[in-house]
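J.: Sharing a model that was predicted from the sequence below.
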Amino acid sequence: MIVTVTPNPSVDRALDLDHLAVGEVNRAHATHVHAGGKGINVSRALVVHGRTTRAVLPAGGPDGELLVRLLAEQGVPARAVPVRGETRSNITLVESTGATTKVNAPGPTLDADDVTALLDAVEQEIAGGARMVVGAGSLPVGAGDDFFVRLAQLAARHGVPCALDTSGAPLACAVAAGALDVVKPNDEELGELVGHELVTVGDVVDAAGTLLARGTRQVLVSLGAHGAVLVDPSGVWWAGGPPLVPASTVGAGDTTLAGFLAALGEPSAVRLATAVGWGRAAVLLPGTAVPRPADVHLDEVRVVEQPSLDLLLKEL
């Protein structure tokens, strides 16, 4: 079982527009409502592909109730921890060109008791037989930048590996503490972490190397339309495919991570190909919909071991 932990979940409401006119009245021709949050998206993708998972999340207020109901309707096993604040709603505006504009609400403020209850719930799920713990997404006010450090240490006490997908101060804090099995930043998040823009494959590999030196075992760097790079102590791989016209890029990175975790136990190149295949399928779907097995075309994914370090990311 893969346990996902989403400290700041949301109800994601996506509106499809022909074109977004800023400052004007816009009319949507379709709407989509999904249970949102990076860890939740990972669990949603895993469930569709027949993998065992459970989503742990705080939930409060009417949107918290809606979030739990949406997960149940999608067959996603969830453990909702009641909190006094209200679960947030995020808005996504998707144009016909695939351009996406997101407005994310801040979410509730958690107090010390809320954080303790959330970590206690995770520990109970780990004790139930977790193979992997995934911490993902932003942190609500009150959780503390060290929340994912505490999560990784909790998993380590039970001998369970921990994967992380976050950014900013929480990412820096967790990487510095070490003990992470997988870290999945995009190139911008990784560049922010090391303090400079990443332009070439070599830049990505060097930046990932700083994470490996601090105890991270694998670094999976998503490059958007340019595929993904995987770096671990045994080598470097790039994977990508033919250009796509995206319907929505929201949640595609989460689906990429889900694919990587779903192939746990496979060789690194296979895990990367699965990750990219799932991510490519996700961008062709509206809103934050997750791809089904029939949507994934691994035959379109090309994997290159030890790619040239001089290659520009924009040319991959």
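T.: Arrived safely, thanks for sending. Numbering: from 1, shown residues only.

J.: Every contact and neighbour count from this point should use C-alpha atoms.
T.: OK.

J.: residues near A169, how many?
T.: Neighbours of A169 under the rule other Cα atoms under 10 Å: 16.

J.: I meant L46, not that one.
T.: L46: 25 surrounding residues under other Cα under 10 Å.

J.: can you check E73 too?
T.: By other Cα under 10 Å, neighbour count at E73 equals 9.

J.: From S43, how far out is it?
T.: According to Cα to Cα, to the nearest Å, E73 and S43 sit 14 Å apart.

J.: now the closest residue to A177 other than its chain neighbours, what's its secondary structure?
T.: Nearest residue to A177 in three dimensions, chain neighbours excluded: V149, at 6.6 Å (Cα to Cα, 6 or more residues apart in numbering). Put simply, V149 is helix when judged by DSSP: H, G, I helix; E, B strand; the rest coil.

J.: V149 contacts A176, doesn't it?
T.: No: counting by Cα atoms under 8 Å, V149 stays clear of A176, with 9.1 Å between them.

J.: show me where this structure has strands.
T.: For the chain, applying DSSP state E gives strands covering 2-5, 10-17, 30-36, 53-59, 78-82, 88-95, 100-103, 132-136, 162-165, 182-183, 218-222, 228-232, 235-240, 302-305.

J.: Of the ones you listed, which stretch is the most buried?
T.: strand 2-5 (a mean of 28; mean count of other Cα atoms under 10 Å).

J.: circling back to that earlier point, what's the residue nearest to A177 in contact with, if anything?
T.: 173-174, 177 (Cα atoms under 8 Å, 6 or more residues apart in numbering).

J.: Can you give me the separation between it and G240?
T.: The value you get for V149 to G240, if Cα to Cα is used, is 32 Å.

J.: go on, E125?
T.: Relative to G240, and taking Cα to Cα, E125 is found at 35 Å.

J.: Please compare the first structure with the one that follows:
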Amino acid sequence: MVGPQADDFGDRDQNHNDSHAPKGSLLALCAGAIGVVFGDIGTSPIYAFRETFAGHHPITPDPMHIKGVLSLVFWSMMIVVTFKYVFTIMKADNKGEGGSLALLALINRQTAGAKWTAPFAMLGLFATALFYGDSMITPAMSILSAAEGLKYVSLGFSPWILPISVVIIGALFAFQSRGTAKVGAWFGPIMLVYFATLAGLGVMHLTKMPMIILDVLNPLNTFYFFYNDGFRAFVAMGTVVLAVTGAEALYADMGHFGRRPIKFSWLFFVLPALMLNYMGQGAMILTMTPQEAQLAIRDPFFLMVPDMIST
């Protein structure tokens, strides 16, 4: 996203080591962060669960695999997003700014130009290159996956999915030039409704099988998945990673909204909404016959929506 001007979020606070201090109430900053920071990881339920079971290396959607994959998703979010980014990396800010280059500048300042800092500089540039690559791939993946839902409204939309995705991507990149403040103001309410919908759909199916929550929280299901399937479980981990794609935005956009709004938004709203939806997808599949599950696993996210709403 294009960075905001100083007037959008606040100026430098001389009493806090010149750190970036975004202006606004905590709730307003949380809403803006939800609209900007979590858009990428927020679309992962559309395709992550599906690709794990019905991707290039499919696995059987039986109780053991579903519980193992969902537990793997939950603990991946806890370790990669919560512990790594929220509780660890976001503390390493460079005067309130985050991101690979900000972290590189912080390292250079702390090491005072020592000779052995060159490898760190290369790692920082490499991380920045990866971030740019991710920012090119994931918008297309997220928007295309979302647009595919139109075929459940009417099959006549199928030939238009790709053109519609291209138009949406073009419009988003054109709109982001107005600055992060305006993007957050526009997309904050939209994403609030979106995450609330994710949670609502998940709860609707979890009521049919609430005990799956305990299975997801139990890390032994993850270990049993690896013990039982070995290399296939390792390959499945490559698609489970899709569930945490976009996590780097928490650190990269920290200077726009501040650490506390991003932290609170993740812990108390985004993470619960995502996990409720993932568990709802698993519960829906587990209530089906094996034959029905094999068909539904090809697109479980959109099949969560009741027929009276989708039609």
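T.: Noted; the coordinates are in hand. Just so you know, these numbers come straight off a predicted model, no measurement behind them.

J.: what TM-score do we get after superposing?
T.: The TM-score (TM-score structural alignment, normalised by the length of structure 2) is 0.27; 158 aligned residues with a Cα RMSD of 7.2 Å.

J.: just to revisit the earlier point, of all the strands of structure 1, which lies closest to V205 of structure 1?
T.: strand 228-232 (6.6 Å; Cα to Cα).

J.: any residues touching the closest one, and which ones?
T.: 204-205, 208-209, 212, 217-223, 236-240, 268, 272, 276.

J.: what angle sits between that strand and strand 218-222?
T.: Between strand 228-232 of structure 1 and strand 218-222, the angle comes out at 170 degrees (axes from the mean of the first three to the mean of the last three Cα atoms, to 10 degrees).

J.: the inter-axis angle of strand 228-232 of structure 1 versus strand 235-240?
T.: Going by the same axes, to 10 degrees, strand 228-232 of structure 1 makes 170 degrees with strand 235-240.

J.: With respect to E189 of structure 1, which of the strands of structure 1 lies nearest?
T.: So among those, strand 218-222 is nearest, using Cα to Cα, at 9.2 Å.

J.: Determine the set of other helices and strands touching that closest one.
T.: strand 182-183, helix 187-194, helix 201-213, strand 228-232 (3 or more Cα pairs under 8 Å, 6 or more residues apart in numbering; DSSP states H and E).

J.: other SSEs contacting the second one?
T.: Spelled out, that is helix 187-194 of structure 1. Against helix 187-194 of structure 1 (3+ Cα pairs under 8 Å, 6+ apart) you get helix 168-177, helix 201-213, strand 218-222.

J.: For those, please prepare TSV with the additional fields distance to V11 of structure 1.
T.: As requested, those are exported to TSV (distance: least, Cα to Cα, whole Å):
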stretch	distance to V11 of structure 1
helix 168-177	22
helix 201-213	32
strand 218-222	24
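
J.: any idea which of those is most buried?
T.: Ranked by mean neighbour count, those are led by strand 218-222 with a mean of 26 (mean count of other Cα under 10 Å).

J.: now the helices and strands packed on strand 218-222 of structure 1 as a markdown table including distance to A258 of structure 1?
T.: Formatted as a markdown table, those follow (distance: least, Cα to Cα, whole Å):
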| stretch | distance to A258 of structure 1 |
| --- | --- |
| strand 182-183 | 12 |
| helix 187-194 | 18 |
| helix 201-213 | 20 |
| strand 228-232 | 14 |
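
J.: Select, out of those, the one closest to A121 of structure 1.
T.: Per Cα to Cα, nearest to A121 of structure 1 of those: strand 182-183, 22.0 Å.

J.: correct me, but A199 of structure 2 touches A273?
T.: Yes: counting by Cα under 8 Å, A199 of structure 2 touches A273, with 4.4 Å between them.

J.: Just confirm T222 of structure 2 contacts H65, I think it does.
T.: No: contact criterion Cα under 8 Å: T222 of structure 2 and H65 do not qualify, at 9.2 Å.

J.: So between the two, which is more surrounded?
T.: T222 (25 against 22).

J.: Wait, a helix at the more buried one?
T.: Yes: assessed with three-state DSSP, T222 of structure 2 lies in a helix.

J.: List the residues that contact it.
T.: The neighbourhood of T222 of structure 2, defined by Cα under 8 Å, 6+ apart, consists of 67-69, 71-72.
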